[in-house]
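In: requesting a structural model of the entry that follows:
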Amino acid sequence: MKLNEIRDNEGATKNRMRVGRGIGSGKGKTGGRGVKGQKARTGVAIKGFEGGQMPLHRRLPKRGFTPPNAKDYNEVNLGRIQVAIDAGKLDTGATVTVESLVAAGVVSKPRDGVRILGNGELTTKLVFEVAGASRSAAEAIARAGGSITMLAGGVTEASAPEATA
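Out: Below is the predicted model:
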């Protein structure tokens, strides 16, 4: 194979549709735009326009606050971890970390870490090394004979700031 012989697979690329090139093309005359009116013309931006009336999205007050440095954790229930153990995807002897959960297919990508939640039942003794855990998850892990280590910067229910309404 030579560089000048490299091609895309058959059917991998399609030629773009040339609109407005006659009735025989199938996209002639109105060029797929329907007929008449502002939306048939070019340069239309009327998504939130209400005929001059103050649009709804501008009438309503702005609410809330999005923290600029918020952490994005994978939230994993204990039941999901037990299913992975039963399927033989997680090693019970090794420490359960973000990397091992990604390798087992429990979470798709590492993000900012893993937070264990208490939904489901854990019957296997495991050692966890994660960013955080709910109180019920920590109790369930202790009941099963395992232990949990919080990584630096992790969040537990006890250390999380109280939500105010």
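In: switch to C-alpha atoms for all contacts and neighbour counts from now on
Out: OK.
In: where do the strands sit along the protein?
Out: Taking DSSP state E, the strands of the chain run over residues 74-77, 114-117, 127-130, 132-133, 147-150.
In: of the ones you listed, which stretch is the most buried?
Out: strand 132-133 (a mean of 26; mean count of other Cα atoms under 10 Å).
In: second chain to compare with the first, below:
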Amino acid sequence: MREHEVRPQRGSRKLRRRVGRGTSQGQGKTAGRGTKGQLARTGPGLPGWFEGGQTPLHMRVPKLRGFKNRFRRTFVAVNVAQLGNYAADGKVSPETLAAKGLVGKDARIKVLGDGVIGERLEVHAHSVSATARKKIEGAGGSIVIIGA
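Out: Down below sits the predicted model:
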């Protein structure tokens, strides 16, 4: 036996369905399309998203409301209680916070007033809440607003 004489196992390869080639084939006459109607006719048929007259999904789903502000400024919240852990020579800035891994290098910082502050710090931040300002200045520290 040679390579060109090798044949596939009997029954392992199916012949393709030849529709509309006589009734004895089993797929003659209507060729598996049923009788009459839009789907029995020639041409491209219906689009894949057509749901048979039922209200389509894209019309049943509610519309997206509102808008996204392209100019929104996001802040990373840092509480007063955390400031002492990330101070370098009595100073806290976005650079010192980024160096210690608390925030990313381009993060905008907002200091919030949760917790107590025990030491005098010079805080550099983009924004500070009223409670945080009161606590920092009450401890003898100062606040420098970046970009103001």
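In: just give the TM-score of the two.
Out: Overlay of the two chains. TM-score (TM-score structural alignment, normalised by the length of the second structure): 0.56; 99 aligned residues with a Cα RMSD of 2.7 Å.
In: in terms of contact, does residue 108 of the second structure touch residue 124 like I think?
Out: No - applying Cα atoms under 8 Å, one finds residue 108 of the second structure not in contact with residue 124, separated by 10.7 Å.
In: count of neighbours near residue 60 of the second structure?
Out: 9 (other Cα atoms under 10 Å).
In: which part of the first structure lines up with stretch 108-119 of the second structure?
Out: Aligned by TM-score structural alignment, stretch 108-119 of the second structure falls on residues 113-124 of the first structure.
In: ends of that stretch, how far apart?
Out: 22 Å (Cα to Cα, to the nearest Å).
In: stretch 112-121 of the first structure too?
Out: Stretch 112-121 of the first structure end-to-end distance (Cα to Cα) = 25 Å.
In: could you do stretch 126-143 of the first structure as well?
Out: End-to-end span of stretch 126-143 of the first structure (Cα to Cα): 11 Å.
In: and what of stretch 61-77 of the second structure?
Out: 36 Å.
In: could you do stretch 90-101 of the first structure as well?
Out: 8 Å.
In: buried ones in it, by neighbour count?
Out: For stretch 90-101 of the first structure, burial by neighbour count (16 or more other Cα atoms under 10 Å) applies to 90, 95-98, 100-101.
In: show me the residues you listed that map onto helices.
Out: 98, 100-101 (DSSP state H).
In: picking that back up, need the residues touching each of residue 108 and residue 124 of the second structure.
Out: Residues within reach of residue 108 of the second structure and of residue 124 at once, by Cα atoms under 8 Å, 6 or more residues apart in numbering, are residue 94.
In: distance of the alignment partner in the first structure of residue 78 of the second structure from residue 150 of the first structure?
Out: Applying TM-score structural alignment, one finds that residue 78 of the second structure aligns to residue 76 in the first structure. Using Cα to Cα, one gets 15 Å for the distance from residue 76 of the first structure to residue 150 of the first structure.
In: again, but for residue 98 of the first structure
Out: On the measure of Cα to Cα, residue 98 of the first structure and residue 150 of the first structure end up 12 Å apart.
In: find residues that contact each of these two.
Out: 129-130.
In: next, count neighbours for the counterpart of residue 139 of the second structure in the first structure.
Out: Residue pairing (TM-score structural alignment): residue 139 of the second structure is matched to residue 144 of the first structure. Using other Cα under 10 Å, residue 144 of the first structure has 14 neighbouring residues.
In: between the ones in helices among the buried residues of stretch 90-101 of the first structure, which is nearest residue 134 of the first structure?
Out: Using Cα to Cα, residue 98 comes nearest to residue 134 of the first structure of those, at 16.5 Å.
In: can you name the residues that contact the closest one?
Out: Per Cα under 8 Å, 6+ apart, neighbours of residue 98 of the first structure: 110, 113-114, 129-130.
In: what about the equivalent of it over in the second structure, distance to residue 116 of the second structure?
Out: Counting by TM-score structural alignment, residue 98 of the first structure lines up with residue 94 in the second structure. According to Cα to Cα, residue 94 of the second structure and residue 116 of the second structure sit 20 Å apart.
In: now residue 107 of the second structure
Out: 24 Å.
In: check residue 125 of the second structure too.
Out: In terms of Cα to Cα, residue 125 of the second structure sits 18 Å off from residue 116 of the second structure.
In: nearest to residue 106 of the first structure, out of the strands of the first structure?
Out: Closest of the strands of the first structure to residue 106 of the first structure is strand 74-77, at 7.9 Å (criterion: Cα to Cα).
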